[in-house]
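Student: What shape does this take:
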Amino acid sequence: MAYAVEMINRRSDILPNVTLGYEIRNDCREEDTTLWTTLTLADPCGDNTFQRHCPLHSRFNDQKTRTVVGIIGPGSSATSVFVTRAAAIYEVPTIAYSASSDELSNIHHFPYFFRTVPPDRFQARVMIDLLLRYDWKHIALYFSSDSYGSNGAEQILNLAEENGICIAINTRIPKVGEKIEWDDIVLNLKTSPLISVAVLFSLSVPANSLIGAISEGNLGRRITFIGGDDLSGNDIIDAGYGYMLHGSLIVAPHSQVNTEFRQYWKDLEDSNITTSPWYQEFGDYWKDRHGCVDMASCLFPPVSESTVINGYSRWRTL
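Tutor: A predicted model of the protein is given here:
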């Protein structure tokens, strides 16, 4: 975000005589925190209120007067629904850089919403094409109970019926489930021996919990997962369940590598520029995880930098 604003402000052919500023917030991936954060952009509050909602993170306490002309983000469809509805009260446009739910395509419900990635109906179409390509006609469908999961699952159900694919198990998975819930889900899979393929349209946290529960449930056979773009696999690997994804396929929008940004990222650690209150925290974690001495020599984080940067590129055209 900071890089994109800096690049725009340096150029004379984009927004001439206008200097963009920014305030970056952490939504903590929680819907209530996201809604509160959006509303406080119009009515700023102090650090004490922020800490009650998001205690593990800090924020810049900038009391300068500023005009909010647009919101970039957040990342997920579930929280984007809340941001867009709240911002629309003030007629503030929102550009989400990775929110893909088809629910957000309804211009009557979300007249101020824009995005830089395709909606999930295309992702669902690719998943169905993969099932047809490998003749997987008897499958399970698992989805999270949010805008991304529910609308994605609906697309899969419609396309499966049109293409003669039998969805033998159709299950909503909880965001935070009790052990008995996961045991029931695994038992249902155990008693369906013909299923060897599962479509997983879910946010990463419930998806990881599902895969972990299947692993610990000693299913006795291999499951090939067809996952959506939120299933990165990194958290599953860290939890020791990476082997469960061998042979699985993940469908995600293409994100073009931005070489200039990657150089900018590598140079940040040696500069005196503070672009984010979370940079140092993340850098320490990333170096420890990958055993590298500085960010320049580390593996580059798996981020979709082009879609975030394109969010600002689209903003200048509105």
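Student: From now on I want contacts and neighbour counts done on CA atoms only, so please keep to that.
Tutor: OK.
Student: can you give me the strands for the stretch 101-250 of the chain?
Tutor: 113-115, 138-144, 166-173, 197-201, 224-227, 249-250 (DSSP state E, counting those that start in this stretch).
Student: which of these is buried the deepest?
Tutor: strand 197-201 (a mean of 25; mean count of other Cα atoms under 10 Å).
Student: any idea what sits nearest Val69, other than its immediate chain neighbours?
Tutor: Val92 (6.3 Å; Cα to Cα, 6 or more residues apart in numbering).
Student: Quick check: the gap between that neighbour and Ile14.
Tutor: Per Cα to Cα, to the nearest Å, Val92 is found 21 Å from Ile14.
Student: Hmm, Gly70 and the residue nearest to Val69 touching each other?
Tutor: Yes: in this structure Val92 lies within contact range of Gly70 using Cα atoms under 8 Å: 5.5 Å.
Student: Next SSE downstream of the helix or strand containing Glu281?
Tutor: Element membership of Glu281 [criterion: DSSP states H and E] is helix 279-290. Toward the C-terminus, helix 279-290 is succeeded by helix 305-315 as the next helix or strand (DSSP H and E).
Student: Name the residues that touch stretch 31-45?
Tutor: Defining contact as Cα atoms under 8 Å, 6 or more residues apart in numbering, one finds that stretch 31-45 is touched by 25, 27-28, 53-54, 68, 78-79, 82-83, 86-87.
Student: any idea how far Tyr142 is from Tyr134?
Tutor: 20 Å.
Student: can you check Ser204 too?
Tutor: Distance from Ser204 to Tyr142, counting by Cα to Cα: 12 Å.
Student: Same question for Trp278.
Tutor: Distance from Trp278 to Tyr142, by Cα to Cα: 33 Å.
Student: Next, format the strands of the stretch 101-250 of the chain as a markdown table and append distance to Asp102.
Tutor: As requested, the strands of the stretch 101-250 of the chain are exported to a markdown table (distance: least, Cα to Cα, whole Å):
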| stretch | distance to Asp102 |
| --- | --- |
| strand 113-115 | 11 |
| strand 138-144 | 15 |
| strand 166-173 | 18 |
| strand 197-201 | 13 |
| strand 224-227 | 17 |
| strand 249-250 | 19 |
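Student: right, and these - which one's nearest Leu20?
Tutor: Nearest to Leu20 among those is strand 113-115; the distance by Cα to Cα comes to 19.2 Å.
Student: Which strands or helices does that closest one pack on?
Tutor: Here strand 113-115 is seen to pack against strand 94-96 when contacts are counted using 3 or more Cα pairs under 8 Å, 6 or more residues apart in numbering; DSSP states H and E.
Student: compare with the first, here's sequence two:
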Amino acid sequence: MYLVHQIRIPGDILLGGVFPVHTKISNDEDPCGEIAETRGVHRVEAMLYALDKINEQKDFLNGYKLGALILDSCSNPSYALNQSLEFVRDMIGSSDASSYVCEDNTPQQMNRDRKNVAAVVGEISSSISVQLANLLQLFRISQVSPGSTSSSLSDKSQFPFFARTAPSDYYQAKAMADIAAKFGWIYVSLVYSADEYGQLGADAFKDEAQKKGICIAVEERIHNKQESFIESIDNLVEKLQPEESTGARVVILFVSTDYVLQLLHYTAERMNLTTSSEYNEKKLIWVASDGWDLSNAKYAEGVNQLVAEGAIVLALSSQKVPDFNEYFLNLHPGSDKFERNQWLRELWQVKFKCEFGAPPESSVNRCEDIRQSPESFSVNDKVLYVIDAVYAIAHALQQNQEPEICQSMQNIDGTEFYNNYLLKVNFEDVVGRNFHFSPQGDGPANYTILTYKPKNMHQKMGQESDPVPVTGSTAKPGSGASPASDYIELGYWEAK
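Tutor: Presented below is the predicted three-dimensional model:
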């Protein structure tokens, strides 16, 4: 199957996008693995949905339309950086000036066959966003991430054109320390990934833990190389066996998403788990950062769920966008909005085990005949962060474009755009929330506290578990298990 690495949506003003449409694999010929439906395709479609909504407003941007160049990072920092050179090529390439003809027929100023990228939405991973930011700032291109949370990205001296609709991990570490203190866990273990996300998150947690008198008994840094990874898990499991007095069975987990599934798998393997009764005797209580993927069904496969069950997980608070859900469910082969995103064709083939172009009389499932059902659809919980990122850029462009948008987009001053327009946006988003950036370019710090209870292991507990607010938090009304989720909401944390 041929993998698509980018899609282009025509428009008068071009926004860039970078998302993990495929998983990462270690292959020099092609670093891209399986298609990622929720983490990748849903977020791409969230960006396209936001562009559609903005373009439908005829009085917005004087009627000029937003287009997009969206790239696949394949969850790989080096590959993402190479891909993102496309944004720079769009600025320095040369050809005819047809794409820069203004409606008032003013003289053409530039000879390029492709438009400037006004700003970039992405990435989700902090390590990839750091790479993108280092490239984009050379050309003064603003970047708005819908998910990168590393605290280092708040440093404007290092990242002068970076903003995000998500908060800094500084607040996440503070929330995790508050949770430990709330439950009286003053003796914990700490596991973190050997990347910027894990290292800075762990450092922030250690600072907060010290303030609250929480001791860290075991500390393990895990690497992505398999041998080192397994060695780290061996060390962790050995230190946390019941007979070991040095162990602290509450494990603070600050690891990137790509590590979590391996962590669960190797922990189960090293603990020789086969039944829940065995695990109850050796139970680890994970307190996980938002690197834990709430939509990953593989967490519930086999012995993985024995290890994951009971985990306390922090998730960025994100309201559902019912209109987006309806939009996505109405995507189907043959429709214009389906065909503009070639990654949907790949998703259909993989998810529904079908083929495009098969004759009607064929015994093969025809992709053209398949429609989504609500039962097969579980939306990514971060789509609102993507939508807010697109709207933030659009509102900044709206303020920047007066009086002539065509001239403004040709000669956009990246520093002025970022500091005087992007950081100062203030708008009501698609779910009615007021959105604005902090002076450091960070989004609001609000988290939902969940616990993982697989339905096939336990009876529904939604009515048995009351919200448990922690220090610095407010209880959120309506907490309880969702019919479509294996997670029970315990409470809500927001920065004071």
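Student: rewinding a little: does the residue nearest to Val69 of structure 1 belong to a helix or a strand, and which?
Tutor: Judged by DSSP H and E, Val92 of structure 1 forms part of no helix or strand.
Student: Tell me the counterpart of it in structure 2.
Tutor: Matched by TM-score structural alignment, Val92 of structure 1 corresponds to Ile141 in structure 2.
Student: and Glu416 of structure 2, how many neighbours?
Tutor: Here the number of neighbours of Glu416 of structure 2 (other Cα atoms under 10 Å) works out to 12.
Student: For it, what is the corresponding residue in structure 1?
Tutor: Checking with TM-score structural alignment, Glu416 of structure 2 has no match.
Student: Structure 2: which residue goes with Thr307 of structure 1?
Tutor: Going residue by residue (TM-score structural alignment), Thr307 of structure 1 aligns to Tyr385.
Student: was I right about its match contacting Val144?
Tutor: No: counting by Cα under 8 Å, Tyr385 of structure 2 stays clear of Val144, with 10.0 Å between them.
Student: what about these two, which has more around it?
Tutor: Val144 (30 against 25).
Student: which residues touch that one?
Tutor: 119-122, 162-165, 389, 393.
Student: Which of these lies at the shortest distance from Lys65 of structure 2?
Tutor: Ile393 (13.3 Å).
Student: Ignoring the adjacent residues along the chain, who's closest to that closest one?
Tutor: Leu422 (6.4 Å).
Student: show me what contacts the one you found?
Tutor: Per Cα under 8 Å, 6+ apart, neighbours of Leu422 of structure 2: 392-393, 395-397.
Student: hmm, back to that, give the residues shared as contacts by Tyr385 and Val144 of structure 2.
Tutor: With Cα under 8 Å, 6+ apart, Tyr385 of structure 2 and Val144 have common neighbours Thr165.
Student: how close does the aligned residue in structure 1 for Gln57 of structure 2 sit to Gln280 of structure 1?
Tutor: Counting by TM-score structural alignment, Gln57 of structure 2 lines up with Arg11 in structure 1. Counting by Cα to Cα, the separation of Arg11 of structure 1 from Gln280 of structure 1 is 29 Å.
Student: likewise Leu219 of structure 1?
Tutor: 42 Å.
Student: now swap in Asp267 of structure 1 and tell me
Tutor: Asp267 of structure 1 sits 13 Å away from Gln280 of structure 1, taking Cα to Cα as the criterion.
Student: go on, Phe110 of structure 1?
Tutor: Distance from Phe110 of structure 1 to Gln280 of structure 1, by Cα to Cα: 36 Å.
Student: Pick out whichever of those two has more residues nearby.
Tutor: Phe110 (17 against 12).
Student: I'd like to check which residues are in contact with Asn170 of structure 1.
Tutor: Contacts of Asn170 of structure 1 (Cα under 8 Å, 6+ apart): 140-142.
Student: what's the closest of these to Asp230 of structure 1?
Tutor: Nearest member of the contacts of Asn170 of structure 1 to Asp230 of structure 1, counting by Cα to Cα, is Tyr142, at 13.5 Å.
Student: Tell me the residue in structure 1 aligned with Gly184 of structure 2.
Tutor: Using TM-score structural alignment, Gly184 of structure 2 pairs with Asp135 in structure 1.
Student: of Val92 and Ile14 of structure 1, who's got more company?
Tutor: Val92 (17 against 14).
Student: Identify the residues contacting that one.
Tutor: Val92 of structure 1 sits next to 68-71, 112 when contact means Cα under 8 Å, 6+ apart.
Student: Okay, and which of those residues map to strands?
Tutor: Among those, the ones falling in strands (DSSP state E) are Ile71.
Student: Emit the ChimeraX select command for whichever of the contacts of Val92 of structure 1 are buried.
Tutor: Applying 16 or more other Cα atoms under 10 Å to the contacts of Val92 of structure 1 leaves a buried subset, and the ChimeraX line that selects it is:
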select :70,71,112
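Student: Between the contacts of Val92 of structure 1, which sits nearest Ile223 of structure 1?
Tutor: Nearest to Ile223 of structure 1, judged by Cα to Cα, of the contacts of Val92 of structure 1 is Ile71 at 40.2 Å.
Student: any idea what that closest one aligns with in structure 2?
Tutor: Using TM-score structural alignment, Ile71 of structure 1 pairs with Val120 in structure 2.
Student: who's in contact with its match?
Tutor: Val120 of structure 2 neighbours (Cα under 8 Å, 6+ apart): 15-18, 141-144.
Student: how about 6 Å then?
Tutor: Val120 of structure 2 sits next to 15-17, 143 when contact means Cα atoms under 6 Å, 6 or more residues apart in numbering.
Student: ok, those residues in structure 1: which stay?
Tutor: Retained in structure 1: Gln143, out of those (criterion both residues aligned by TM-score structural alignment, their matches' Cα atoms under 6 Å).
Student: Reformat the contacts of Val120 of structure 2 into CSV and put distance to Asp293 of structure 2 next to each item.
Tutor: What follows is these, written out as CSV (distance: Cα to Cα, whole Å):
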residue, distance to Asp293 of structure 2
Leu15, 27
Gly16, 25
Gly17, 21
Gln143, 24
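Student: Among the contacts of Val120 of structure 2, name the ones in helices.
Tutor: Counting by DSSP state H, these place none of their members in helices.
Student: Columns neighbour count and distance to Tyr299 of structure 2 on top of the contacts of Val120 of structure 2, output as CSV?
Tutor: As requested, these are exported to CSV (neighbours: other Cα atoms under 10 Å; distance: Cα to Cα, whole Å):
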residue, neighbour count, distance to Tyr299 of structure 2
Leu15, 27, 35
Gly16, 24, 32
Gly17, 30, 29
Gln143, 30, 32
